[in-house]
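Q: kindly return the folded structure for what I paste below:
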Amino acid sequence: MSKRLSFHRLTPSLVPLLLLAAGCSQGEAKDDAAKGSGGGGGRAPSVFVGTVATASLSDRIEAVGTAVANEQASLNSTVNERIESVRFADGAFVPKGAVIATLLQAEESANLGVQSARLKEAELQLARLRQLQAQGFATKARIDEQVAAVETARAQGNAVRAQIGDRVIRAPFSGWLTLRRVSPGAIVTTGTPIATIVDYSRIKLDFTVPELLLATIRPGLAIEATAPAFPGETFTGTVASIDPLVDPVTRAVTVRALLPNPQLKLRPGMLLTVELSGRPRQTLVVPELAVLGQGGENFVYRVGQDNKAVRTPVEIGIKRDGKVEIRSGLSAGTRIVIDGTVKVRDGGAIRPVDPQAARAGRPQKAAA
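A: So this is what the prediction gives:
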């Protein structure tokens, strides 16, 4: 009760102070409102604007491939024999048909002499029988028998010549031989490698691309390849063929390209980085900073009437050199916000600024 009486006694003295405080608060609020309306706090944000442009683009594919020789073969012995001579130097170029090495063939040569003599004898006997037949002293059956003997002798001689041919290792095509690993006098068995011949005047380059890009790849498409061994140098070629089978595990297909190699810089087995372009086209592009994403949607802010920002959904394509391809949603020449999008909201007012004029230091005026 005493506290209640004390409150009533203080109330008359506090009333003027409370009224003064309330008046100050209302004044500050009015000042703040005035500052907000006239001090710049509610002004439209300044943003850089540009127009939707057109540019030439193409799908670019990058892959890693392995260089393969145009032709390569391992020259192996087909018999068990001793090497008689080796007729090539390490890394030497040899034309097609050149003798690479010979194996001993003394026994086969002697056998060939025997078969040649038998053939000659059989042919002479056949000639005498034909003379006798003309005189009526030889039957047709006897002539046929001797003809068969001649053919048999000839076939036996050819068989011996084939055995001798197996002991002469020849180049199946023109190319370069690898380092020599056999010497005269060494005994080789069936399947022993004598040398490897490589034709790398043209390189086959095998690489894989995802099946989703199959529509971009076609025979004759130009490619560019680079090798770590030759920094700064580009090797050009064309797509030669596409494997008809798609790997069901990687969902990729193997593509083979051909690269001329006149200076023989590229070697089989080298790792190359491949780049190729497909589907060249004229398309719409905008700066990459102009495109925003939310959820699964991409959009830009288009400059609408009275300089109002209009959120516009777009379908984008590839990105290249700071530009984004626009497949749908905009047309050429449309004005859009290209920088400062974080300050923009859909339907909000903006102050368009020309980037080129801003870089030049010229004053800007808001477009009507």
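Q: could you use CA atoms for every contact and neighbour count after this?
A: Will do.
Q: tell me where the stretch 51-200 of the chain has strands.
A: Along the stretch 51-200 of the chain, counting by DSSP state E, counting those that start in this stretch, strands occupy 53-76, 81-86, 93-94, 99-103, 168-170, 175-177, 187-188, 193-210.
Q: could you also give me the structure for this second sequence? I'd like to compare it with the first:
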Amino acid sequence: MKKLLYSLSLLAGSALLLPACSSDEHSKKTETETTQTASGAAYQTIPVSVETRAKQLALPGEFVPYYDVALYAKVNGFIKSMPVDVGAKVQKGQLLATMEAPELESDLSRTLSDLTAAKGRLNISKSNYRRLQQAAQTAGAVAPQELEQAHAVVMGDSADVNSQQQRVAAARQMKQYLMLRAPFNGVVTERILSPGALVGPTQKDAQPMLKLKEIGRLRLQVTVPEVYAGQIRQNAPVTFSVNAFPGKTFTGKINRISYNVERSVRAELIEIEVKNPGLQLMPGMYATVGFPVQRQSKSFYVPKSAVVVSMEGSYVIAVVNGKTHWITVQTGNESGDQVEVIGSLKPSDRVLVKASDDIRDNIAIQTVAEPSIAQNHE
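A: Take a look at the predicted model:
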């Protein structure tokens, strides 16, 4: 009897323990699944630094040609010859390509023939008019109406001659269009078509024959953030450096100001005219431009690695309540491994130290704080 009671007690205890163990294992499993889903790696964050730094503003710029044109055929025809190729330095008015169009030659010949015939008719009508004038000196020899009719014929033939002369001039001008000439001094940067190609304005999907750029002078274009736009002045001196020439500093001045802040980037476009006689600088090169402006108010600084530059623009990734928030910024002064950022930031914001465009907006991530960089540094 005692053995039976003892066995029943053991069975009851086991039954009570089994649900507890099952519940505990389920809790641990759920916790592990949640951690894996929500985090992965933990990202380091750092607060933005609020500082006042009196340094020259450095902004990126890009060189573009002073003039840039794609040259198309103005009349229909075939390319006969093209004596220039990529890299050719050409002068204004230089022949770049010759086309042939037999129908234009025919038009010119026809208009010349029509002009010759019109001149012949005018000579005859003038001769008749002069004879009638001489005969009219004898009273009653020529009726006044006949004389007026002869004069009207002379005027009509004269107008016809003028019309034919204009047609000849137009035909000659059309023939001139068979010769493609350089509209300015420059360099041929692309040759799209070759001799034998059919060209003309009536062709479907017409292509340019050549692309010509003036690079003896360049435009250095820079977008200046809105907060600095009021400090930019016409003809103010600037310095700039180019990655292709490390250690070399170039000088220039602000030649053109757009006086327009683009809403998409909240920045103003300015241009610096750069003389380039040796053709060392080329369109498409980037430059770092220093402007004689200084920030008198406090600015936000973050590590350079915190700024993402992608197709969506430049931004930092702030973390609020465990979720990412892209904040569009523009960069300004650089100091060591830090860069000034201009955007909708607050001193209390924490941003990812190492941001990338792989980290999407409005997703939950795990973070770990990094030691703060100096804040409110005067």
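Q: report the TM-score for the pair.
A: Comparison of the two superposed chains (TM-score structural alignment, normalised by the length of the first structure) gives a TM-score of 0.57, and 229 aligned residues with a C-alpha RMSD of 2.7 Å.
Q: can you say which of the strands of the stretch 51-200 of the first structure is nearest to Val314 of the first structure?
A: strand 53-76 (14.6 Å; C-alpha to C-alpha).
Q: report the angle between the strand or helix carrying Ile338 of the first structure and strand 53-76.
A: Assigned by DSSP states H and E, Ile338 of the first structure belongs to strand 335-339. If you take axes from the mean of the first three to the mean of the last three C-alpha atoms, to 10 degrees, strand 335-339 of the first structure sits at 60 degrees to strand 53-76.
Q: tell me which helix or strand comes right after strand 335-339 of the first structure.
A: Next helix or strand after strand 335-339 of the first structure toward the C-terminus (DSSP H and E): strand 351-353.
Q: helix/strand/coil for the aligned partner of Pro246 of the second structure in the first structure?
A: Mapped onto the first structure by TM-score structural alignment, Pro246 of the second structure lines up with Pro231. Following DSSP: H, G, I helix; E, B strand; the rest coil, the label given to Pro231 of the first structure is coil.
Q: if I look at the most centrally placed residue in the first structure, how far off is Glu233 of the first structure?
A: For the first structure, Ala63 is the residue whose C-alpha lies nearest the centre (C-alpha atoms, centre = their mean; 3.5 Å). Distance of Ala63 of the first structure to Glu233 of the first structure, computed by C-alpha to C-alpha, to the nearest Å: 17 Å.
Q: residue contacts, Ile272 of the second structure?
A: 219-221, 252-256 (C-alpha atoms under 8 Å, 6 or more residues apart in numbering).
Q: rerun that using 6 Å as the cut-off
A: Contacts here follow C-alpha atoms under 6 Å, 6 or more residues apart in numbering; on that basis Ile272 of the second structure touches 219-220, 253-255.
Q: highest neighbour count among those?
A: Neighbour counts for the contacts of Ile272 of the second structure (other C-alpha atoms under 10 Å) peak at Leu220, which has 27 neighbours.
Q: and that one, what pairs with it in the first structure?
A: So, by TM-score structural alignment, Leu220 of the second structure is matched to Leu205.
Q: what's the answer for Ala117 of the second structure, then?
A: Here Ala117 of the second structure is matched to Glu121 in the first structure, going by TM-score structural alignment.
Q: many thanks, we can stop here.
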